[in-house]
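**Q** A structural model of the following input is requested.
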Amino acid sequence: MTYQAHFKVWRGDKDGGRLVDYEVEVNEGEVVLDIIHRLQATAAPDLAVRWNCKAGKCGSCSAEVNGRPRLMCMTRMSVFDQAEIVTVTPMRAFPVVRDLVTDVSYNYATARAIPAFVPPPGLKPSEYRMRQEDVDRVQEFRKCIECFLCQNTCHVVRDHEENKAVFAGPRFLMRVAELDMHPLDAAAEAGIDRKRAAQEQHGLGYCNITKCCTEVCPEHIKITDNALIPLKERVVDRSYDPLVWLGDKIRRRRGDTERH
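**A** Coordinates of the predicted model:
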């Protein structure tokens, strides 16, 4: 079945732009990215769009379709009424480069600020052992394809540009949570306090667990329930439990004494 759809696609660059109307053919089984490609082949050969795999695994074709952050390659045209106007705009939380392409370098800079997994001392990688329960728990977060839809929909980033300097966003707080719960991560032995960093460097306190990040995740990762809330609970225990606070203070004092 073929029909003509009415699309509105944002065209412009960092200096501004507007929605442009297009009438375009839609065939049965197609996704929004198919239609964008058809526009490039017909009415808008200079339309800029980022994409790669067209299989929902590279995270490149993130955009907003009718105001909702989505992967264009995973958004089927069948979810829209044939008479419905389909509006495609770039991710709002990041600066526009051109048309549907945004500058997501903030995310890569944030990723570099998070210390990587610290191998346990005295063990070779072939000697690592973990319970299946722990493997399952952290493996969920490894499904992330870094489409940055969660970053885009998070209102702390989306509505407040100034927060980017102090807030890592759900994708990277999830990364901190993953490392903090990893049973083999030896960050503490290396002098890295992931809980303290989550609160003081990565802005965990800015997250108010609205679950909007979870709602748009194409991999269906339970970002809020399984990563952010547990991380907040561990940070609260560390920051406000008087016994934990006293133990931390004694350990830091001993460490300072040993260094001197």
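**Q** contacts, neighbours, all on C-alpha from now
**A** Fine.
**Q** where exactly do the strands run in the stretch 1-150 of the chain?
**A** Along the stretch 1-150 of the chain, the stretches classed as strands by DSSP state E, counting those that start in this stretch are 2-13, 16-27, 62-65, 68-71, 85-89, 96-98, 101-102.
**Q** next, the second sequence, to be compared with the first:
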Amino acid sequence: MGGKRQFRVWRGDEQGGQLEDYQVEVNEGEVVLDVIHRLQATEAPDLACRWNCKAGKCGSCSMEINGMPRLGCMTRMSTFEETETVTITPLRTFPIIRDLVTDVSFNYEKARETPAFAPPTDVPPGDYRMQQVDVERSQEFRKCIECFLCQNTCHVVRDHEDNKGAFSGPRYFIRATELDMHPLDTKSDRKEYAQAAQGLGYCNITKCCTEVCPEHIKITDNAIIPMKERVVDRRYDPIVRLGSKIFRRGQNDASGSGKRQDETLSTVHSHAGASHDAHAEAEAERGVNWHRQVPQPQAPATDARGRLAISEFTFDRAAAPSPFGDDVKFPLPADTLNYAHPDQQQPPARQD
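**A** Take a look at the predicted model:
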């Protein structure tokens, strides 16, 4: 497979640019990033390209290769025909800095707006306990290397610049889903926040984000669609809404709160950026709202036969099963675990 191959590389900056043709030596087993490095060492020493690990784990070398968002270090030259011209361009969705380097600060701004993990306030950090099934539920989403290829290919931000302010994108939908599935996260309104502040409703599940993910995360099927279903189940299910009105009629007035559920949902912005509450903004900067009341686990939404439980009609939010079971006390006894917190009391030293 050795020999010279034809390449077209975009050169320019925010003022404009063009595709330039190069002929570069290609050896067997090389990837596109190898070719870019050889090009920098020979014909184009001023070619700008962002990269770091060259192992498909840092997400730095994101680019578009023949129009497809890919990682330069994970795209082998053997996938192209020897007579084929390989066109390399920067990510189209984000502003160009120079050549193949783009300004992806949009994604970091959205990361800051996303409410962080909110641990239980009454459990010391060393005493957090999770069952393996709960670890596995969200483990897939933690494989994300933040290459932002999913953000780049999402047409909601790619084709409509005006949507960027109100749309977080697929990368932060899987983050919201991961935290919503976390049994120790005490923030109970992540679904409502995803709908109200992250723009979940803009997504029309074309699955283009899943197609380009180098970590093969099923972004659409395992994160976005389940999150949409949870929002719709609570907001628009006529049976649930009717049952809530029948069984909970007069309870709000009797408690003296005088507030409707819709009014409480309107305060969802106070848990992250874009809020008008100075104290909430300060808490969002710290990442955790320590003043939140920890919700109690609720009964599962369906019984063993798959039927809707009566608690689903009477509770004002979607129910969820306790991740620890009804017969397990939390936290688990430390003597049955391999992990011990550094602050845990140590056994007395043996005296000779």
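**Q** with distance to Glu233 of the first structure added, can I get the strands of the stretch 1-150 of the first structure in a markdown table?
**A** A markdown table is the format used below for the strands of the stretch 1-150 of the first structure (distance: least, C-alpha to C-alpha, whole Å):
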| stretch | distance to Glu233 of the first structure |
| --- | --- |
| strand 2-13 | 41 |
| strand 16-27 | 43 |
| strand 62-65 | 31 |
| strand 68-71 | 29 |
| strand 85-89 | 37 |
| strand 96-98 | 36 |
| strand 101-102 | 34 |
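**Q** can I assume Lys14 of the first structure is in contact with Val101?
**A** No - distance between Lys14 of the first structure and Val101: 10.5 Å, which falls outside the contact criterion (C-alpha atoms under 8 Å).
**Q** neighbour count winner among these two?
**A** Legend: neighbour count by other C-alpha atoms under 10 Å for Lys14 of the first structure and Val101, higher for Val101 (24 against 11).
**Q** the closest residue to that one other than its chain neighbours: neighbour count?
**A** Nearest-residue entry for Val101 of the first structure: Val49, 5.4 Å, with adjacent residues in sequence omitted and distances by C-alpha to C-alpha, 6 or more residues apart in numbering. Using other C-alpha under 10 Å as the criterion, Val49 of the first structure is surrounded by 19 other residues.
**Q** repeat that for Lys232 of the first structure.
**A** Other residues near Lys232 of the first structure number 19, with proximity taken as other C-alpha under 10 Å.
**Q** what's the helix or strand for it?
**A** Here Lys232 of the first structure is covered by helix 229-240, with elements defined by DSSP states H and E.
**Q** Gly67 of the first structure: neighbour count?
**A** Gly67 of the first structure has 14 neighbouring residues, counting by other C-alpha under 10 Å.
**Q** contact partners for it?
**A** Gly67 of the first structure makes contact with 87-89, according to C-alpha atoms under 8 Å, 6 or more residues apart in numbering.
**Q** and it, how far from Met74 of the first structure?
**A** When distance is defined by C-alpha to C-alpha, to the nearest Å, Gly67 of the first structure is 15 Å away from Met74 of the first structure.
**Q** check contacts around the equivalent of Cys213 of the first structure over in the second structure.
**A** In the second structure, the residue paired with Cys213 of the first structure according to TM-score structural alignment is Cys209. Applying C-alpha under 8 Å, 6+ apart, one finds that Cys209 of the second structure lies in contact with 149-151, 153-154, 170, 219-220.
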